[in-house]
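*Asks:* The amino acid sequence is not available; the structure is as follows:
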């Protein structure tokens, strides 16, 4: 690998800077035997080892340098063990990563080196938060994550990738891929919700709860408002935002399945999102004080839920195809109206897929998705009125009406 002097200095400077970044974090946290000076030297050692190995044509030089850093890390840990019963391995592992980052910088792998250094620094910095999160995770949550791995890496690859059933509308592997998409999206939001709940208040809980499940969030906070009517207005903010962020979820799903459909869907989604956001902000400004409201959201990656969604998605896909075949455009809209009452994901994904295969026109798919969202709002408003309080229902009705009117107006543009 031939480098000019300028390129060589640039790569060495990058190695030193990335090492300094990691060392700064260790110094700030009271690193026991390596900090602001040691880490840049370790990353520089990695770059120098890579240079010597490149010049001599013997890349064992890099391995020898890594072994040397490993010996230093082990020695430092043993010395710390004399003073502390549990010295920890975090700093030692970080030293090895710093060496590798330096070697990557020399070999002109700037982007991977920066990414590794920043991720490692973030892990080091958020140590207290990660420990707190580990205490929040329950056994059923871990079990559900393992089930998500089963859904993604075991079941998906073995399913046949061909069409079956009436109208050739059922593809087992594609249906299960949608299960993986929804479970993965919901699981990511669920993890973030676990990290921030109880510290960031109603608005953020509403946004994240909507990404996990807007219906489940609505029902949970409807019950909370019933138990404590003083929470009605804050609960309304959560419920409105949960349905507002549903439009973000819809856009992500369509972007994955049929990106071309976004040309027709972006305006309704944006208008409905902004309408819900405006009403939520209005309600939030009128809220006298915020109270902690820990959400009760079920882990979305459980296998039973995944199978149930897969079956629902298959039924909706078949129903939309049949509706289009026998009744034309009106049949598609009726199916969207009915299925959207309880679930928007299935109808969104099915319409996006059918628009991508040419079964539906893009405008038909867009209209059907908006109808499904509006139907879902009506169902959730009825649920809030039944299980919640009258003030919660009034504020929720205002927010949902704004979202629905924005959606209907966008269809006329």
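*Replies:* Looks like it came in fine. Quick caveat, the model's predicted, so the values are computed rather than measured.
*Asks:* hey, let's count contacts and neighbours off CA atoms from now on
*Replies:* Noted.
*Asks:* Now for residue 326, how many residues are close by?
*Replies:* 11 (other Cα atoms under 10 Å).
*Asks:* Equivalent analysis for the one 4 residues further on, please.
*Replies:* In terms of burial, residue 330 registers 14 neighbours under the definition other Cα under 10 Å.
*Asks:* On the three-state scheme, it is what?
*Replies:* Following DSSP: H, G, I helix; E, B strand; the rest coil, the label given to residue 330 is helix.
*Asks:* Could you measure from it over to residue 194?
*Replies:* Here the criterion is Cα to Cα, to the nearest Å. By it, residue 330 lies 42 Å from residue 194.
*Asks:* ok, now residue 290?
*Replies:* Computed as Cα to Cα, the residue 290 to residue 194 distance reads 19 Å.
*Asks:* also this one, for the comparison:
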């Protein structure tokens, strides 16, 4: 009975997944008019039957001979259909590839956990609907970006495992492996924001620019948006976008802290989530002043995976760790607080990483305080940038809001 119930579940899921993909394929082809109705091969019912055949013939013969024979027969049948397509100048094999994947649902459900077949189903649906996005990416992609990505993969997947795991010295109590791993993780987080900015949402509004830009670089995004305010475009929306970028910075710092030091991440989670929420609420208030949040394509066109950027980040990371070790051992908490404020006036990632991964003569609570001071100081810097690049008169509201968030963050840090 247990076996019967299991087979019933497997068969039912095969039918459901196959049927839904069949519907998706039919919708895809109808919208794009890929095939003429007279010669269309692979209706919703056909693809559903392909999935059922794959399941039935897989469980009937454990040696897989029958399964392979049906697979070969289906391939031969499609080959005959494909020959006719070639005569008409059409060479796409999308339907065949989708049918093969549907044919594999049975074995996947029998041999592997349920999530494997589910993941395949979701992937097929996503790729079928991603044609427009893929075309936009291929049209706008720069060939140098693929070269940069290849170099970074080489350094991360080949060179990284070969780096020593022993600490460099007593001043740098971290290994070359850990240093480069930190660079890879931070660059990866920024790269996600960069891809979302440039390729996934190329026609987004200014507010979405601020949200995604905050994941990539809230400081650079603030500068770009402030320049748009100076040109007189949609002031309220741009003010909201600048504040949203800063709110996203808080969420990004929580993620970074969670990757490298979960204990500290738990400590900063509450205040950073609170400040992020306040930032989002203030930014939404600005949006009410505008009827539309649309805007031209706008992004910070600098690939975070560029080797020069990565090596510079690694160097700053090491310098910050040496400097933090020296100052904490010589000047204690007050020295660390001053250093934190100064570090916030530049790129805060190397400094925060040095706090998360290093070993210093200060308490964990003091490290949390230092991270918050750096974040607050960085907000004050962004407020100054907003005033400088957007003019005092036009960017005053967003600059004031960002600065107040910075002051509140520093105040919380000094209070704990």
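*Replies:* Thanks, I have the structure now. Every value quoted in this text rests on a predicted model; they were computed, and no experiment measured them.
*Asks:* re the thing from before, between residue 290 and residue 194 of the first structure, which is the more surrounded one?
*Replies:* residue 194 (19 against 14).
*Asks:* any idea what the more buried one aligns with in the second structure?
*Replies:* Alignment note (TM-score structural alignment): residue 194 of the first structure maps to residue 198 of the second structure.
*Asks:* same check, this time on residue 72 of the first structure
*Replies:* Per TM-score structural alignment, residue 72 of the first structure is aligned with residue 77.
*Asks:* host element of that match?
*Replies:* For residue 77 of the second structure, the host element (DSSP states H and E) is helix 65-87.
*Asks:* Tell me roughly how far that helix lies from the first structure on average.
*Replies:* Mean deviation of helix 65-87 of the second structure relative to the first structure after superposition (mean Cα distance after the TM-score superposition for the first structure): 3.1 Å.
*Asks:* again with stretch 239-259 of the second structure
*Replies:* Here stretch 239-259 of the second structure is compared with the first structure after superposition; its mean distance to the aligned residues, by mean Cα distance after the TM-score superposition for the first structure, is 1.1 Å.
*Asks:* against the first structure, where does that stretch fall?
*Replies:* Under TM-score structural alignment, the match for stretch 239-259 of the second structure is residues 236-256.
*Asks:* Now do the helices in the stretch 51-200 of the second structure.
*Replies:* Applying DSSP state H, counting those that start in this stretch to the stretch 51-200 of the second structure gives helices spanning 65-87, 94-103, 105-111, 114-129, 131-140, 143-154, 176-195.
*Asks:* In TSV, list these along with distance to residue 6 of the second structure and mean neighbour count.
*Replies:* Converted to TSV, those look like this (distance: least, Cα to Cα, whole Å; neighbours: other Cα atoms under 10 Å):
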stretch	distance to residue 6 of the second structure	mean neighbour count
helix 65-87	20	14
helix 94-103	19	18
helix 105-111	9	19
helix 114-129	12	14
helix 131-140	36	13
helix 143-154	42	14
helix 176-195	40	19
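*Asks:* between the ones you listed, which one is nearest to residue 317 of the second structure?
*Replies:* helix 176-195 (7.7 Å; Cα to Cα).
*Asks:* what sits up against that closest one?
*Replies:* Here helix 176-195 of the second structure makes contact (Cα atoms under 8 Å, 6 or more residues apart in numbering) with 156, 160-161, 163-168, 212-217, 256, 300, 303-305, 310, 313-314, 317-318, 353.
*Asks:* and the angle from it to helix 143-154?
*Replies:* 150 degrees (axes from the mean of the first three to the mean of the last three Cα atoms, to 10 degrees).
*Asks:* Figure out how far the helix or strand just after helix 176-195 of the second structure is from the centre of its chain.
*Replies:* Reading on from helix 176-195 of the second structure to the C-terminus, the next helix or strand found by DSSP H and E is helix 206-230. Computed by Cα atoms, centre = their mean, to the nearest Å, the chain-centroid distance of helix 206-230 of the second structure equals 17 Å.
*Asks:* quick one on the thing from earlier: show me what contacts the residue nearest to the match of residue 194 of the first structure when sequence neighbours are not counted?
*Replies:* Spatial nearest neighbour of residue 198 of the second structure, excluding adjacent residues (Cα to Cα, 6 or more residues apart in numbering): residue 299 at 6.4 Å. If you count contacts by Cα under 8 Å, 6+ apart, residue 299 of the second structure has them with 197-198, 209, 213, 221, 224.
*Asks:* And residue 320 of the first structure, by the same measure?
*Replies:* So residue 320 of the first structure contacts 331-332, 335-336, 350-351 (Cα under 8 Å, 6+ apart).
*Asks:* try 10 Å
*Replies:* Residues near residue 320 of the first structure by Cα atoms under 10 Å, 6 or more residues apart in numbering: 169, 314, 328-329, 331-336, 339, 347, 350-351, 354, 359-360, 368.
*Asks:* circling back to that earlier point, could you see which of the contacts of residue 299 of the second structure carry over to the first structure?
*Replies:* Checked against the first structure using both residues aligned by TM-score structural alignment, their matches' Cα atoms under 8 Å, those keep these contacts: 221, 224.
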